[in-house]
Each structure stands twice: as C-alpha cells, then as structure tokens.
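Student: turn this into a model:
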Amino acid sequence: MAASPLLDKPWRELQWGEKEKELQYVKEYKPEIEDIKHLRVLMFGHVGAGKSSFINSVSNVLRGRMSIPALTSATTSDRSFTIKYETYKIQLGRGTSKTFLPLVFNDVMGLEEGNHSGIHASDIKLAMKGHVKEGHKFNPVGPLTKDDFGYNPNPSLNDKVHVLVCVMSANAPEIKDSVLQKMKEVRETASKLDIPQMAMMTHIDAACGEIEKDVKNVYRSKHLQKKMKDFSAAVGIPMNCIFPVKNYSEEINMKNDVDILILSALRKMVDFGDDFIEKHLN
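Tutor: From the prediction side, this is the model:
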C-alpha cells in the first residue's frame, strides 16, 4: 500500500475559524511613532514567485472583495513583470469613509540568473535603506548609483523598509545557485540593518494535489513540509518565519481558508515590523 502524502497531524497549528479576529488585528494596526505614517514591507524573490499576486490577494482579503491594485503577469513567464519601484497602499472603505491601511508594500523586479538580467542585489539593498525613489525604473544592465535620478539621497523614516519578505514559489524548479547567492547577499544586508526577515511560499496548491483538494491540508502535506525545510536550509530563514500562502488567481469569490493563510502571514509582518520600528526608529 502506498504511503499517504499527508501526515496524521498538522505540524503547525492554525486557527481556521478565527478569520475575523485576525482581520481586525491587522486593520486596527497603527505605528506608535508619530513620524512613521506606515509600516513598509519590501517583497523580493525569483521571477514568477507571485509577489504582485500576493499584494493583490492582501487587498482582496482586507477589502472583503476582489480588487486590482497591482498589475501581475497572466503567465508564469521567465521575465519579471515588475519593472518599477512602486508603493502599493491598501484602501479600506469607499467614498468619504475611504482610508488607507498604515501598511504599504513595495514590489521589485524578480531575481534572475546572470549579471545582466533581473534586479541587482545592490538595488534591493538600496531600497531597504530608503534610497530608491518612487517610480524608479530598474535597469538589469546596470544597478542604481548615487548619480542617478532614481536615487534618493535623504531617505525619511517612512522611506526605509521595516520588514523584508522573500517570496518563493513552491511549484518552481530548484533555485539556481547564482539566484540563491543574490538572495543571501540581500539577507546579509538586512541582517546588518537589523531588518526583520520572513519568507512566503506561494503556489502551494499547484505544488501539491492534496492542498489543491483542500487548503486545510497545507500543514499536513509531506511534500510542502519538505519544500519549506529545503528552502529554509538553502536561504537560511528559520522554519517559523516561513509562511505558505495561496494567492487569489482564478477565483471570482473570496474563500475563508485562503484568507486565513494570508492573514497568518500578514499578522507576522505587522508584528515583526512593529518590533523593528519600536526598537530602532523610536
């Protein structure tokens, strides 16, 4: 008899029925320091990892409906869809009651093999320190320098990154050594700056048929657990800082189980970022 692809018990507990509580926690968050208007999350990862799709999915969950704030590629091509440094704000409410969540996302061009394709690790390092201007167009041929128009010489506390998130597709082939090297470079810089780091594993339903059948199998899937452990070992991010998520892509209606996985990752971003702001920017 073939061994089951599922563990008898989930290896991580998740409160599937507490969506409203998690939603309220994220929606009510405000940075305690007056000079900081929002907590800034920087997403990076290999091409096609699903960074922009995650930002879309967060907007869907927090607004309680499908919305389109960040354009994404319709195909998992080998070229990065994101070419500019843009800040994505999450709108809550409509009309006169419209507000923005004090949590913003920055998405950068995907990491690729070679020195003349994808984003340069040095550009991500500059973004972390707040030196990349809004709208700067990334150049795969040459990294941003102090003489470029897109360089911000005097970043404010709001320009700086408060949480770094590495995004990895569970369905992608093994990451090439040159891309792993770039990821490590970025992580080392974040460590020196004391910026908290976490990782997200996307496309979990495409990677595992049991998760595709039922998202609640996420922490029982032997295949996904191994993928996460391998990724943790390769990139050096601890398992308790890696979160599997399913982005909204084909659905036209919201699903509670998908939402709770996204909120689980989002809550950690808020907590990690808030701790950083409290400790280093106060």
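Student: from here on, just use CA atoms for contacts and neighbour counts.
Tutor: OK.
Student: which residues in the stretch 101-250 of the chain form strands?
Tutor: Assigned strands in the stretch 101-250 of the chain, in chain order: 163-169, 197-202, 242-244 (criterion: DSSP state E, counting those that start in this stretch).
Student: now these in a markdown table, with distance to residue 216?
Tutor: As requested, those are exported to a markdown table (distance: least, C-alpha to C-alpha, whole Å):
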| stretch | distance to residue 216 |
| --- | --- |
| strand 163-169 | 18 |
| strand 197-202 | 15 |
| strand 242-244 | 11 |
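Student: output the ones you listed in a markdown table; the columns should cover distance to residue 140 and mean neighbour count.
Tutor: Shown next, in a markdown table, are the strands of the stretch 101-250 of the chain (distance: least, C-alpha to C-alpha, whole Å; neighbours: other C-alpha atoms under 10 Å):
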| stretch | distance to residue 140 | mean neighbour count |
| --- | --- | --- |
| strand 163-169 | 19 | 24 |
| strand 197-202 | 24 | 24 |
| strand 242-244 | 28 | 22 |
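Student: one more sequence to fold, the one below, so I can look at both together:
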Amino acid sequence: MEKRKLGYSTFRIQRENPETFYPFVFNDIMGLSQQKGVLVDDVKLALSGHVKEGYLFNPESKLPEENEFYNKSPTVNDKVHVLVCIVPADTLSSMRDETVQKIRDIRLEASRLGIPQVAVLTKADLVCPEIKRDLKNVYRSKYMKEKMEQFSANVGIPMNCIFPVKNYHEEIDLSYDTDALILSTLRRLINHGDDFINRKAA
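Tutor: Next up, the predicted model:
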C-alpha cells in the first residue's frame, strides 16, 4: 500500500460510454509535507514529462536518467500543462517553512517552463463555521480570505488562482453546492491548461 502512495499515477475521467474518456488526465504525486515525501527535483522532472507512469519515487534520491522510468524524449502529452497544488485548508496555519519553500521552488520551475500554477484548498468547511453552515459563503468568509491571502503571499500563487472546495467525507448523498464548487474549479483548471497549450501552439 505504501508503494502505491509513492507511485506516479495517471487518472482519467470516463464519459458516459465506458470506452471513452474526457481529453485530459490528472497525474498524482505524493505530498511534499510528509516525512518522506517526493523530492522537489523529481517533481521538476515530472513537469517536463521525464517521469513515466508507475515510477515509485525514492525519497532519498532523484530519478536517474538511466532508469527505465526516465522518459528521455517526452512528447507534449507527457508534459504538465497545469501545476495544481492540493492543500487541506485546515493545515494552512501549521504548514512548515520547508514545505512552503518546496512549493515555491516547484512553482518557480513551473514559471520558467511557462506552466500556469493554481492551488486547490480542500476541506474549506472545516476551517470556518460560516462556510460549514452554508457553502455559498466560501468566497464571502473573511477568515478564508485571510488564509488564502497568507498562502498566496507565502508561495507566490495569485489569489485568483486559489480555489477553496469542500470534500465529500461523511455524506451519503451528493450535494449541488459541493458539486458546483468542485466543477467550477475543474473548469478553471481546464481553462488554464487550454491557455497553456494555445500559447505553445502560437
């Protein structure tokens, strides 16, 4: 199970037809803040498309070029089009300085490559009673705005690229407000990816 967490995984969203998928994928990398998290150098390699799916990250050393999972000739489909930083909103206050620095280092590399960067703050309802009472308050909450501003200042991601969402964690039924917030965020991520591809093609 632990190895699976360390692996570089690709996720696709299926359309109504079981044989077809939407034309985008998500690549997942284990967190930076864990005691033995992924190395910043390996994230930078992934941004450029040099990491093949299934690679098990080594917390002690970066992926070497001679490794079978090193992609020496990445295509445009192998490269990252949007860097998404997922952070639980209830951990923002306790985020360690070294984690912040890692995010900044990765973000700067993404900027060098022209890759847009966004952040998704999960568990927004757990940090503010206003939001817990009514999810429509997520962008009206002063407390949440302060947390977003602090995170923006710390890591350099602009406020208009930080999206708070609510997780499904104990609910049995789907919620329109929860889905609307998640889908709105997903649409923004796709738009950023489209912009990146269009700029590269121009």
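Student: can you calculate the TM-score here?
Tutor: For this chain pair, the superposition-based TM-score is 0.93 by TM-score structural alignment, normalised by the length of structure 2; 201 aligned residues with a C-alpha RMSD of 1.9 Å.
Student: rewinding a little: looking at the strands of the stretch 101-250 of structure 1, spot the one closest to residue 126 of structure 1.
Tutor: Evaluated with C-alpha to C-alpha, the strands of the stretch 101-250 of structure 1 place strand 163-169 nearest to residue 126 of structure 1, the distance being 12.7 Å.
Student: so the closest one aligns onto which residues of structure 2?
Tutor: Here strand 163-169 of structure 1 aligns to structure 2 at residues 82-88, judged by TM-score structural alignment.
Student: trace residue 179 of structure 1 over to structure 2, please.
Tutor: Checking TM-score structural alignment: residue 179 of structure 1 goes with residue 99.
Student: picking that back up, residue 271 of structure 1 is nearest to which of the strands of the stretch 101-250 of structure 1?
Tutor: Of the strands of the stretch 101-250 of structure 1, nearest to residue 271 of structure 1 by C-alpha to C-alpha is strand 163-169, at 9.6 Å.
Student: so which elements touch that closest one?
Tutor: Applying 3 or more C-alpha pairs under 8 Å, 6 or more residues apart in numbering; DSSP states H and E, one finds that strand 163-169 of structure 1 contacts strand 39-45, strand 197-202, helix 256-280.
Student: I'd guessed the match of residue 179 of structure 1 sits against residue 35; true?
Tutor: No. At 10.5 Å, residue 99 of structure 2 does not count as touching residue 35 under the criterion of C-alpha atoms under 8 Å.
Student: what about the helices in structure 2?
Tutor: Ranges of helices in structure 2, per DSSP state H, are 2-6, 40-47, 97-112, 129-133, 142-155, 176-201.
Student: out of the ones you listed, which is the most enclosed?
Tutor: Sort the helices of structure 2 by mean neighbour count, taking mean count of other C-alpha atoms under 10 Å, and helix 40-47 sits at the top with a mean of 20.
Student: just want the angle from that one to strand 83-88.
Tutor: Relative orientation of helix 40-47 of structure 2 versus strand 83-88 (axes from the mean of the first three to the mean of the last three C-alpha atoms, to 10 degrees): 130 degrees.
Student: what's the matching range in structure 1 for helix 40-47 of structure 2?
Tutor: Helix 40-47 of structure 2 corresponds to residues 121-128 in structure 1, going by TM-score structural alignment.
Student: same question, stretch 144-164 of structure 2
Tutor: Using TM-score structural alignment, stretch 144-164 of structure 2 pairs with 224-244 in structure 1.
Student: chain center to that stretch, what's the gap?
Tutor: 14 Å (C-alpha atoms, centre = their mean, to the nearest Å).
Student: before we move on, what about stretch 109-125 of structure 2?
Tutor: That offset, for stretch 109-125 of structure 2, works out to 6 Å (C-alpha atoms, centre = their mean).
Student: again, but for stretch 125-145 of structure 1
Tutor: 18 Å.
Student: in that stretch, what's buried?
Tutor: Judged by neighbour count (16 or more other C-alpha atoms under 10 Å), stretch 125-145 of structure 1 contains these buried residues: 125-134, 136-140, 143-144.
Student: who's in contact with the alignment partner in structure 1 of residue 113 of structure 2?
Tutor: In structure 1, the residue paired with residue 113 of structure 2 is residue 193, using TM-score structural alignment. By C-alpha atoms under 8 Å, 6 or more residues apart in numbering, the contact list for residue 193 of structure 1 is empty.
Student: you'd agree residue 257 of structure 1 is up against residue 217?
Tutor: No. Residue 257 of structure 1 is beyond contact range of residue 217, at 10.5 Å (criterion: C-alpha under 8 Å).
Student: returning to what we had before: and of the helices and strands packed on strand 163-169 of structure 1, who's closest to residue 24 of structure 1?
Tutor: helix 256-280 (10.2 Å).
Student: let me see the contact set for residue 60 of structure 2.
Tutor: By C-alpha under 8 Å, 6+ apart, the residues touching residue 60 of structure 2 are residue 39.
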